[in-house]
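Trainee: Next one to model:
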Amino acid sequence: MNGPAFFLGTHQPGWLGKAGVPLFVSDRRLRPYKTLPRAAAPWACDSGGFTELQKYGRWTVSPIEYVARLHRYRDETGHLRWAAPQDWMCEPIVINGGTVGGQHFAGTHLSVTEHQRRTVANYAQLRDLAPDLPIIPVVQGWNTDDYLRCVDLYWSMIRLDLTTMPLVGLGSVCRRQGTHHAGHILRALHLRGLHRLHGFGFKTLGLAEHGHLLASADSLAWSVDARRSPPLPGHHTQHRNCANCLTYALQWRTNVLAAAAPRTKPALDDLEAAA
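Mentor: So this is what the prediction gives:
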């Protein structure tokens, strides 16, 4: 199968034990669990940063708390491929606050530069607290030049050359992944030597357009699609819609990978073979 390694987003941590495909699960969903499921396939942990900044305009979870939970997830769940840092997204709505799509954003009221500085500083702190954890750095920005400056910031602040990292996250692009702007950002980062990029929140259009520039991607968009659609045939007696339905999610994943395959390079089979 062709395509970047794809992590299916889910707000159902119980799927870790039964989905059998790479999943992307948020710390916000995992943290209430007293007993964690054993993962049946590789998975990655989202820090929940978008929701944190949307609701509070700041991080309410300390780095010490976060790494303590990551250690637990790694040890008790197993197969943790990597975890996102507590980065700071740079979308204007996150910074300025307001309401979009029915979601209220508190606003951080900081600059893009300050969000980038805090993103790099947090990665350094997490790395110092838990050098044994597979936490990846993330480049943040809004314009192409912002992302390139963020690459430089990792070097100037903590002497980290991102071109040497096995994976680097690309933040603040999920709302414009199908645009030429997103492709321009990805190509600019490739020219700077960043060839192992993870695209947060990339779905069908984004993967079809830019998947060949990504090592991996994740998406929870299937749940939104399911909420707006009637349930699958035979599912109407089980639930009103399939927004929490594993069968729907797996079918959506298959369709996304099929749509993206002609434009991308082999990668997914390698990930699943490592399960």
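
Trainee: all contacts plus neighbour counts: C-alpha atoms, from now on.
Mentor: OK.

Trainee: and the next element down the chain from the longest strand along the chain?
Mentor: Longest strand of the chain, by residue count under DSSP state E: strand 5-10. For strand 5-10, the following helix or strand on the C-terminal side (DSSP states H and E) is strand 23-26.

Trainee: Any buried residues in the helix or strand just after that following strand, and which?
Mentor: Counting by DSSP H and E, the next helix or strand C-terminal to strand 23-26 is helix 27-30. Neighbour-count burial for helix 27-30, counted by 16 or more other CA atoms under 10 Å, picks out 27, 30.

Trainee: how distant is whichever helix or strand comes after helix 27-30 from the center of its chain?
Mentor: As assigned by DSSP H and E, the chain's next helix or strand after helix 27-30 is strand 43-46. Here strand 43-46 is found 8 Å from its chain centre; the criterion is CA atoms, centre = their mean, to the nearest Å.

Trainee: Contacts for strand 43-46 next, please.
Mentor: Strand 43-46 is contacted from outside by 7, 16, 22-27, 79-85, using CA atoms under 8 Å, 6 or more residues apart in numbering.

Trainee: Most neighbours of all those residues, which one?
Mentor: When neighbours are counted by other CA atoms under 10 Å, residue 85 leads the contacts of strand 43-46 with 28 neighbours.

Trainee: in a helix, that's where that one is, yeah?
Mentor: No. Residue 85 is assigned coil when assessed by DSSP: H, G, I helix; E, B strand; the rest coil, not a helix.

Trainee: So it sits against residue 126, correct?
Mentor: Yes. Residue 85 lies in contact with residue 126 (CA atoms under 8 Å); the separation is 7.4 Å.

Trainee: residues shared between the contacts of the two?
Mentor: residue 135.

Trainee: And for the residue nearest to residue 179 when sequence neighbours are not counted, the neighbour number?
Mentor: In space, and not counting its chain neighbours, residue 179 is closest to residue 206: 8.0 Å by CA to CA, 6 or more residues apart in numbering. Look at residue 206: counted by other CA under 10 Å, it has 22 neighbours.

Trainee: Sequence B follows; please return its structure for comparison with A:
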Amino acid sequence: MSGNVKFYVGLHQPSDAQHFDLACISINRLRGRKKEVPCGEVLVDSGAFTEISKHGRYRHSVAEYAAELYRLYTSGVVKIAAAVAQDYMCEQFILAKTGLTIEEHQRLTIERYDALVDELQSLFQGEIPFHVMPVLQGFAPLDYVNHIRMYGERLKLEMWVGVGSVCKRQGDPRAIMAVLQAIHRERPDLLLHGFGVKITSLLHPGVRELLATADSMAWSFAARKQGRDANDWHEADRLVRRVKDAANQNFQPWQMEMFA
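Mentor: Now for the predicted structure:
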């Protein structure tokens, strides 16, 4: 990969998407919306972190999620580039919330992916007009390799695939690199998407080299931490500009230490 990551900026307010070409918006923000989201491409997130971390489960079934995606797309409310399957994260505090194991979360993630594809194919009566993104889950690098093998033939050649459970451990970008490298060794063809990638990792050339796409709301956290408005789209725009600037940099290997 070139390191030129396609970046979907995470947004709280769907109306703010008018200022961006690419946006990532949670289904929890889009559910029931009738006004058009003015954005060229929207990555619809399943709201996994909110649902599992707060409630220990999904409050909406796969069928309900599929029906809402179908309504949003066919009514022209959202130009959906991809919809993320309802995955189960594998951080320790999430496992404590559900009482399940990593392997059980991986199995549930695949089951929900299969069910979402089936539901959407039924609703659209055939081919789904946007990508349904499967998610690789785990914690240790080998967990992700095992999950790839659990998916089997579902993961088609050069498929766009999400990588979950990395956003909470990115104080050191080398941690996310270890996961991405393990996946890449097993399936170098896959186009990897990083969920909720922090600024340090977004700007790290080693991470960028292994990702095809990413999303982030790091701008909101940074603004709140620094006493600014965490809902101001201008803050999001500044992050987008930093990511684009990083894509134009030609880093030498020794310069990567700047971001370590």
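
Trainee: What value does the TM-score take for this pair?
Mentor: Once the chains are laid over each other, their TM-score by TM-score structural alignment, normalised by the length of the second structure reads 0.85; 238 aligned residues with a CA RMSD of 1.9 Å.

Trainee: Distance check, the counterpart of residue 170 of the first structure in the second structure against residue 194 of the second structure.
Mentor: Using TM-score structural alignment as the criterion, residue 170 of the first structure maps onto residue 163 of the second structure. To residue 194 of the second structure, residue 163 of the second structure is 6 Å away according to CA to CA, to the nearest Å.

Trainee: Neighbour count: the two, which is higher?
Mentor: Of the pair residue 163 of the second structure and residue 194, residue 194 is the one with more neighbours under other CA under 10 Å, namely 28 against 23.

Trainee: Surely that one and residue 160 touch.
Mentor: No. Look at residue 194 of the second structure against residue 160 with CA under 8 Å: they stay out of range, at 10.8 Å.

Trainee: Give me the buried positions along stretch 172-182 of the second structure.
Mentor: Within stretch 172-182 of the second structure, the residues that count as buried by 16+ other CA under 10 Å are 173, 174, 175, 176, 177, 179, 180, 181, 182.

Trainee: Residue 249 of the second structure - how many residues pack around it?
Mentor: Residue 249 of the second structure has 11 neighbours, counted by other CA under 10 Å.

Trainee: and it, what helix or strand is that in?
Mentor: Per DSSP H and E, there is no helix or strand for residue 249 of the second structure.

Trainee: What does residue 182 of the second structure correspond to in the first structure?
Mentor: In the first structure, the residue equivalent to residue 182 of the second structure is residue 188, according to TM-score structural alignment.

Trainee: Surely that match is in a helix?
Mentor: Yes. Checked against three-state DSSP, residue 188 of the first structure lies within a helix.

Trainee: Surely it and residue 146 touch.
Mentor: No. If you go by CA under 8 Å, residue 188 of the first structure and residue 146 don't touch, sitting 11.1 Å apart.

Trainee: how far away is the equivalent of residue 137 of the second structure over in the first structure from residue 226 of the first structure?
Mentor: The alignment partner of residue 137 of the second structure in the first structure, by TM-score structural alignment, is residue 140. Distance of residue 140 of the first structure to residue 226 of the first structure, given as CA to CA: 30 Å.

Trainee: higher neighbour count, the two?
Mentor: Ranked by neighbour count (other CA under 10 Å), residue 140 of the first structure and residue 226 place residue 140 first, with 30 against 19.

Trainee: dump the residue contacts of that one.
Mentor: 88, 89, 90, 115, 116, 119, 146, 147, 150, 170, 171, 172.

Trainee: gap between the fifth one and residue 189 of the first structure?
Mentor: Here the criterion is CA to CA. By it, residue 116 of the first structure lies 16 Å from residue 189 of the first structure.

Trainee: neighbour-wise, which of the two wins?
Mentor: Remark: of residue 116 of the first structure and residue 189, residue 116 carries more neighbours, 26 against 23, as counted by other CA under 10 Å.

Trainee: was I right about the more buried one contacting residue 148?
Mentor: No. When contacts are counted by CA under 8 Å, residue 116 of the first structure is not listed as touching residue 148 (11.0 Å).

Trainee: Residue in the second structure paired with the residue nearest to residue 179 of the first structure?
Mentor: In the second structure, the residue equivalent to residue 206 of the first structure is residue 201, according to TM-score structural alignment.

Trainee: helices or strands next to the helix or strand where its match lies in the packing?
Mentor: Secondary structure from DSSP H and E places residue 201 of the second structure in helix 199-202. Here helix 199-202 of the second structure touches helix 173-186, helix 205-210, going by 3 or more CA pairs under 8 Å, 6 or more residues apart in numbering; DSSP states H and E.

Trainee: Those helices into a markdown table, with extra columns for distance to residue 68 of the second structure?
Mentor: Output for those, formatted as a markdown table (distance: least, CA to CA, whole Å):
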| stretch | distance to residue 68 of the second structure |
| --- | --- |
| helix 173-186 | 32 |
| helix 205-210 | 32 |
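
Trainee: who wins for proximity to residue 48 of the second structure among these?
Mentor: Smallest distance to residue 48 of the second structure across those (CA to CA): 19.3 Å, for helix 173-186.

Trainee: any idea how far that closest one is from the chain center?
Mentor: Counting by CA atoms, centre = their mean, helix 173-186 of the second structure is centred 16 Å from the centre of its parent chain.

Trainee: what about the next helix or strand after that helix, how far off from the first structure?
Mentor: For helix 173-186 of the second structure, the following helix or strand on the C-terminal side (DSSP H and E) is strand 191-194. For strand 191-194 of the second structure, the mean deviation from the first structure after alignment is 0.3 Å (mean CA distance after the TM-score superposition for the first structure).
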